[in-house]
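Enquirer: based on what follows, work out the 3D shape:
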Amino acid sequence: MEFDVIIVGGGPAGLSAAIRLRQLAIAAGNDEFMVCVVEKGSEFGAHTLSGAVIEPRALNELIPDWKEKGAPLNVPAIEDRVYMLGSATKATKLPDSIVPASMHNEGNYIVSLGNVVRWLAEQAEELEVMMFPGFAADDILYNDDGSVRGVLTGDMGVAANGEAKPSFEPGYELLGKYTIFAEGCRGHLGKRLISRFALDKDSDPQHYGIGLKELWEVSPEKHEQGVVMHGSGWPLTDTGSSGGWWLYFDENNQVSFGMVIDLSYSNPYMSPFDEMQRLKLHPVIRNVLEGGKRLSYGARALTKGGLNSLPKFTFPGGVLVGDDAGFLNPAKIKGTHTSMKSGMLAAEAIFEALQAGREYDDVVAYSTMYKESWLYQDNYEARNFAPAMHRMGQWMGGAFTFIEQNLLGGKMPL
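Expert: Here you go, the predicted model:
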C-alpha cells in the first residue's frame, strides 16, 4: 500500500502531523494527498495514560476553533500548590513567590489525555486521514540507497509458540515518500534509526524516567476542581533517588495521581511501584485519596534529557517527532504541547519537500523550522533543569531553577 506520508504512532505528535499535512494539502488544492497513521493500540487513545495538564499553545495553532469543535479541555487550572515532603508526616508548601515560573499553570487545562487523543483522531478522520488502529509497525523498509521507504506491520494470527494459526495474516508493506516516527519514548523503530544513522553522536546522553499514574474518583468534599499539586522529597530521599509527584483535580470528582522517578537511581532495592504506594500514606496525599476509588492505572517511560540530549531528528526518508526524539520540557513536566508542535513542524517541512518534487531525502528544513519556532525557545529555557537537579540535588537544583526561570527568564549563560 502506497501513501504520500506514513505516520507511525497515533499519539499527540503523530495525529498533529497527520492533521497538519491534510490541512496543507487541502489548502493547496491537492485533496488526493494520502496520509496514513498506524497505531498499535486497539483504538486511538488506548495506550495513552490519562490525566495531564496541557498547555494549549500548539492546539491553538493547529485547530484554532477547538472550543467550538468540542475538544475535551473543560477544566482550566486555577491554582498551583507545590510541596516539599520532609518525611512520612512532614510537608512544606512553597510560597508562590519562590515557585519556578515553569511550574505555574495559568492558562493551562487539566485533561484526560486519552480523551484528547481520541478527539484528535476524530479531527484527523474528518480530514480523510487513513487511520489503522490495531496495527503495530514491526520493521522498517529501506530503499537500495539506504533511505527509509516505509514500514512493515506485524503478522497477525500467530500462536504463542510462533506458529501460524488458521487466522494468520502476513504483515502489510506500507510505503511512503516520507515516514514520520511518533512512537513515544524509546520507540523500538526509533531506537534502530538513531543507531543506524548515528543521530545522537553529537548529543549529550539521554535521560529517562518511569512515570506511574493512577486515576481516582474521590469524595466530592475532597475534590477541588482545577487545582494542580506537585511535590518532591520523601519517600525518594530515603533511597537517594530523585523524582516528583502530582495530583491533578479534573472534572467529575476525578483526580490524576502519579509519580515520576529518574531511572538514574542507584539503589538496587528501590522499587518505583512500592515508593508510589508509600507516598499514598503521606497526609498530603492520603487526605485526598482516602475513601476514594481507583479507576485505572498504568506506567510508561519518559524521555527527559531536554535540549542538550536531543538527537538529530531527520534522516533520509523520515523524521522523529514527539517523545521518539525527546521534546518533553522537564522543567514544566509537560510534553503534549511540545509533541504536537514537533509533529506540526515536521508536517510543514515534509509537505514543502513534496511540493518541490522531492522524496526520500533528509528534510533538513524540519530542523531549521524547529530552531526558529517557539518550541526551540521552550526547550532552550528548560535546558539546565535536568542537569541542575542531577548535579545539585532537589533543594539546590530547585534554587538554581528559580533563579534561572524567575529572575533571568531562562537565559542563564550556561
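
Enquirer: please count neighbours and contacts with C-alpha atoms only from this point.
Expert: Noted.

Enquirer: look up the closest residue to M131, ignoring the ones flanking it.
Expert: V37 (5.1 Å; C-alpha to C-alpha, 6 or more residues apart in numbering).

Enquirer: what does Y376 give?
Expert: That would be Y370: by C-alpha to C-alpha, 6+ apart, it lies 5.9 Å from Y376.

Enquirer: tally of neighbours for that neighbour?
Expert: 17 (other C-alpha atoms under 10 Å).

Enquirer: go on, K90?
Expert: A count of neighbours around K90, defined by other C-alpha under 10 Å, yields 12.

Enquirer: how much space separates it from D274?
Expert: K90 sits 20 Å away from D274, going by C-alpha to C-alpha, to the nearest Å.

Enquirer: same check, this time on L174
Expert: Distance from L174 to D274, by C-alpha to C-alpha: 42 Å.

Enquirer: of those two, who's got more company?
Expert: Comparing L174 with D274 by other C-alpha under 10 Å, the one with more neighbours is L174, at 21 against 9.

Enquirer: isn't that one up against Y142?
Expert: No: if you go by C-alpha atoms under 8 Å, L174 and Y142 don't touch, sitting 11.5 Å apart.

Enquirer: mutual contacts of the two, please.
Expert: G150 (C-alpha atoms under 8 Å, 6 or more residues apart in numbering).

Enquirer: quick check, central residue of this structure?
Expert: With the centre of the chain defined as its mean C-alpha position, the nearest residue by C-alpha atoms, centre = their mean is G335, 4.3 Å away.

Enquirer: tell me the contacts of that residue?
Expert: With contact taken as C-alpha under 8 Å, 6+ apart, G335 is in contact with 322-323, 327-329.

Enquirer: so where do the helices sit in the chain?
Expert: Here the chain has its helices, by DSSP state H, at 12-27, 57-62, 113-126, 188-196, 272-279, 283-289, 336-355, 365-371, 374-381, 385-402.

Enquirer: so L21 sits against F351, correct?
Expert: Yes: with contacts counted by C-alpha under 8 Å, L21 reaches F351, the gap being 6.6 Å.

Enquirer: looking at those two, which one has more neighbours?
Expert: When neighbours are counted by other C-alpha under 10 Å, L21 and F351 differ, and L21 comes out ahead with 29 against 22.

Enquirer: spatially nearest residue to the more buried one (excluding sequence neighbours)?
Expert: Per C-alpha to C-alpha, 6+ apart, closest to L21 is A347, 5.4 Å.

Enquirer: how many neighbours does the one you found have?
Expert: A347: 27 surrounding residues under other C-alpha under 10 Å.

Enquirer: hmm, it is touching Q23, no?
Expert: No: taking C-alpha under 8 Å as the definition, A347 is not a contact partner of Q23, at 9.9 Å.

Enquirer: quick one more, to check against the first:
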Amino acid sequence: MDYDVVIVGAGPSGLAAACRLKQVNADISVCVVEKGSEVGAHILSGAVFEPTPLNELFPEWKEMGAPLLTPVTEDDIFVFTGATKRIKVPGLFAPKTMHNDGNYVISLGKLCRWLAEQAENLGVEVFPGFAAAEILYGENNEVLGIATGDMGIGHNGEQKGSYMQGMELRGKYTLFSEGCRGSLGKQLIAKYQLDAGKDPQHYGLGIKELWTIPADQHKPGLVVHSAGWPLDESRSLGGGFLYHLEDNQVAVGLITNLSYTNPHVSPYDEFQRYKHHPEIAKYLEGGERITYGARALLKGGLQSQPKMSFPGGILIGDDAGTLNFAKIKGSHTAMKSGMVAAETVAEALAAEKSNTDLIEYAAAYKSSWAYKELHMQRNFGPAQHKFGNIIGSAYAFIDINIFNGMLPWTLSDKVADHETLKPASECPKIDYPKYDGKLSFDKASSVFMSNTNHEEDQPCHLVLADPDLPISKNLELYDEPAQRYCPAGVYEVVANDDGSQRFQINAQNCVHCKTCDIKEPSQNINWVVPEGAGGPNYPNM
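Expert: Purely as a prediction, here's the structure:
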C-alpha cells in the first residue's frame, strides 16, 4: 500500500503530525499504524498537559470536545524525608518548570483517541492492531516505509492455520513516533549513527495506577509532586506524583531513574511502599484501584537527542527524546516536533521530493518553541545525576528561575544507564515490606489490572543475544537484576529438577515498558514487537 506519508505510532507526536499534514494539504495521503489493539491502548503518562500545541493545531479544541476537563488548581511539592515525614517546598523556591498554571490534568490515552478521531475526520487512515516490525530500505539505504509483522506464526517459527502475512506500507516519507526506546527508532539511530557525538540517552521507569477515591478526599486539579523517600534509602533518583482528575479519580505513580547502582533495587516495590507515605495514603485510603501500568521515559534532554532526520524519514516525539524532564512533561513537545516534521515533509512533497534526508527539519525544529524550551532546561537532568535530587533541584532553581537557562555551559552525563550497576556483593540487600492488599499489591494482580494479553503461541518478543548469560554471568555478579527491574514479573530465575537454575521469560506478562531493553547490563535483551494488538489494553491511562 502506497502513501505519501507513513507514520509509525498513534501517540501524541504521530497523531499531531498526521493532523497537521492534512491541514497543510488535504491531498497528501497519510496512514498511521499502531501496534495497540486500539488507539490509546498502549498510552501511559501522568499526565499534566500543557495545551500550547493543541492551541496551535485546533484553536477551537474546547468547542470540539477535546478531553481536557480538569484545569490544574493547585501545586503541592514535597521532599519526603522519611516514611512518615515530609517538608513542603514553598512555591517561591520551586523551579518555575514545576508551576502548572494554565495546564490540565488529563488521560493521555483519551486525548490520543480524540486526536485519532480528528485525524480520521481529516482523511487520515489509522490502522490499530498492526505492529511495524521491519523497516523497508531502497538501493541507496533510504527508508521506503515499513512492513507490519506477520500474524499466525507459532513459537517454533512455523506458520499456523491462522497465518496472515504482514503488509508493506510504503511512503515517500516515514515518520517514526513509537515513543521511548522505539524498536525501529533504535535501529535507525544505529544504522545512520544519528547519536554520534551525543551523550548516551538516559531513562526513567514510570509506574502508575489509576484509583477512584472517596469524594471527600478528592480535590479536582490538585497536582502533587515529591522527591526523597523511598528512593533515597537505596540512593536512587526519581520522584513521585499524584494527580487529581475528574470523577473522583486520581493518578498516582513513581518514576525511578534507571541510572541506579544497586541491583537489588525493585522500582515496582519502591512504588508500592511510596503509596504508604501519609501524604499519599490520605488520598488513597478507602479508594479502589482501577488499573495499573508501566512505561519507560526519556530524560537525557538535548545533550542526548539524536539527529532526527535521515534519508526517507524523521524521528519525532520520544523516538527522538523530546521529553522535558525538568517539567516532567513530554506530550506538548512531542506534538510540536510532529507538527514541525509535518510542515517540513509537506514542503518537500510540494517540491516533488521523496525519500530524501530532510536536513532542513533541524533548522525548523531549532527555531520552534519546543527546542528553545528544552535548551533553557537542558541542565536539569545532568544536575540531578551529578548532585542528587535536592542539590540538583537547587541548581535547577538558580539556573532556570534566576538565569532563565542562560548559564554559559552545558552539563554532561556520559555514563549510560545500563553501565551503572555495581556487583550485588557490594550493595546492601533491600527488605521490601509485604503487600497489604489495600494500598500495595503483588505483581500478578497488578499485571492482571493492566489487561495485558498476548497470543501465547508466538515467537518470544524478548530476544536474548546470549541465552546463557543471565545464569552464567548476571546471576552471580548482579543476582540477575531482571527479576527486579521488570515491573511485570516477566523474568524469573527458577530451579530445574536437578537443582540447576534457568532463566525463564514470561513474555505473556509484558506491558511493553522497554525497561529490560534499557537496563540489562550487557544489553543482552532486545525488545522486538510481538504480534499486533498484543500487550496492555489501558482504558484511559
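
Enquirer: can you give me the TM-score here?
Expert: With the length set by TM-score structural alignment, normalised by the length of structure 1, the two chains reach a TM-score of 0.98; 409 aligned residues with a C-alpha RMSD of 0.8 Å.

Enquirer: about what we covered before: next up, the contacts around the counterpart of the residue nearest to M131 of structure 1 in structure 2.
Expert: Here V37 of structure 1 is matched to V32 in structure 2, going by TM-score structural alignment. Neighbour list for V32 of structure 2: 6-10, 14-15, 18, 124-127 [criterion: C-alpha under 8 Å, 6+ apart].

Enquirer: to G150 of structure 1, which of the helices of structure 1 lies closest?
Expert: helix 188-196 (11.3 Å; C-alpha to C-alpha).

Enquirer: residues in structure 2 aligned with the closest one?
Expert: The aligned range for helix 188-196 of structure 1 is 183-191, by TM-score structural alignment.

Enquirer: map D318 of structure 2 onto structure 1.
Expert: Matched across to structure 1, D318 of structure 2 falls on D323, judged by TM-score structural alignment.

Enquirer: mind listing what its match touches?
Expert: By C-alpha under 8 Å, 6+ apart, the contact list for D323 of structure 1 reads 182-186, 302-303, 335, 339.

Enquirer: likewise V38 of structure 1?
Expert: 6-10, 131-137.

Enquirer: got a ChimeraX select line for the buried ones in those residues?
Expert: Here is the ChimeraX command that selects the buried residues among the contacts of V38 of structure 1 (16 or more other C-alpha atoms under 10 Å):
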select :6,7,8,9,10,131,132,133,135,136,137
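
Enquirer: okay if I get the contacts of V38 of structure 1 as a markdown table plus distance to E61 of structure 1?
Expert: Below are the contacts of V38 of structure 1 laid out as a markdown table (distance: C-alpha to C-alpha, whole Å):
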| residue | distance to E61 of structure 1 |
| --- | --- |
| I6 | 22 |
| I7 | 20 |
| V8 | 23 |
| G9 | 21 |
| G10 | 19 |
| M131 | 23 |
| F132 | 26 |
| P133 | 26 |
| G134 | 29 |
| F135 | 29 |
| A136 | 30 |
| A137 | 29 |
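
Enquirer: sort out which one of the contacts of V38 of structure 1 lies nearest M103 of structure 1 for me.
Expert: G10 (27.9 Å).

Enquirer: just checking, that closest one touches C36?
Expert: No: G10 of structure 1 is beyond contact range of C36, at 10.2 Å (criterion: C-alpha under 8 Å).

Enquirer: so what sits against both of those two?
Expert: By C-alpha under 8 Å, 6+ apart, no residue touches both G10 of structure 1 and C36.

Enquirer: with distance to W245 of structure 1 as added columns, please give the contacts of D323 of structure 1 in CSV.
Expert: Converted to CSV, the contacts of D323 of structure 1 look like this (distance: C-alpha to C-alpha, whole Å):
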residue, distance to W245 of structure 1
A182, 26
E183, 25
G184, 21
C185, 20
R186, 22
L302, 14
T303, 17
G335, 16
S339, 22
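
Enquirer: for the residues you listed, which one is nearest L73 of structure 1?
Expert: G335 (16.2 Å).

Enquirer: what is the aligned counterpart of that closest one in structure 2?
Expert: By TM-score structural alignment, G335 of structure 1 lines up with G330.

Enquirer: ok, now L408 of structure 1?
Expert: Aligned counterpart of L408 of structure 1 in structure 2: F403 (TM-score structural alignment).

Enquirer: and for that match, the neighbour number?
Expert: 13.

Enquirer: map D65 of structure 1 across to structure 2 for me.
Expert: Taking TM-score structural alignment, the alignment pairs D65 of structure 1 with E60 from structure 2.

Enquirer: what separation do you get for its match and Y203 of structure 2?
Expert: According to C-alpha to C-alpha, E60 of structure 2 and Y203 of structure 2 sit 35 Å apart.

Enquirer: how about A341 of structure 2?
Expert: Counting by C-alpha to C-alpha - A341 of structure 2 and Y203 of structure 2 are separated by 24 Å.

Enquirer: neighbour-wise, which of these two wins?
Expert: Set A341 of structure 2 next to Y203 and count neighbours by other C-alpha under 10 Å: A341 wins out with 32 against 26.

Enquirer: excluding sequence neighbours, find me the nearest residue to the equivalent of that one over in structure 1.
Expert: Aligning on TM-score structural alignment places A341 of structure 2 opposite A346 in structure 1. Spatial nearest neighbour of A346 of structure 1, excluding adjacent residues (C-alpha to C-alpha, 6+ apart): Y366 at 5.5 Å.

Enquirer: tell me the residue in structure 1 that is farthest from the middle.
Expert: P166 (38.1 Å).

Enquirer: excluding sequence neighbours, find me the nearest residue to that one.
Expert: The shortest distance from P166 of structure 1 to any non-neighbouring residue, by C-alpha to C-alpha, 6+ apart, is to G157 (7.3 Å).

Enquirer: just confirm that neighbour contacts G171, I think it does.
Expert: No: in this structure G157 of structure 1 lies outside contact range of G171 using C-alpha under 8 Å: 10.3 Å.

Enquirer: from E169 of structure 1, how far off is the residue nearest to P166 of structure 1?
Expert: 6 Å.

Enquirer: for A325 of structure 1, same thing?
Expert: 32 Å.

Enquirer: more neighbours: these two, which one.
Expert: Legend: neighbour count by other C-alpha under 10 Å for A325 of structure 1 and E169, higher for A325 (31 against 13).

Enquirer: could you find the closest non-adjacent residue to G145 of structure 2?
Expert: Per C-alpha to C-alpha, 6+ apart, closest to G145 of structure 2 is R170, 4.2 Å.

Enquirer: where's the corresponding residue of structure 1 for the one you found relative to K201 of structure 1, distance?
Expert: Superposed on structure 1 with TM-score structural alignment, R170 of structure 2 falls opposite L175. According to C-alpha to C-alpha, L175 of structure 1 stands 28 Å off from K201 of structure 1.
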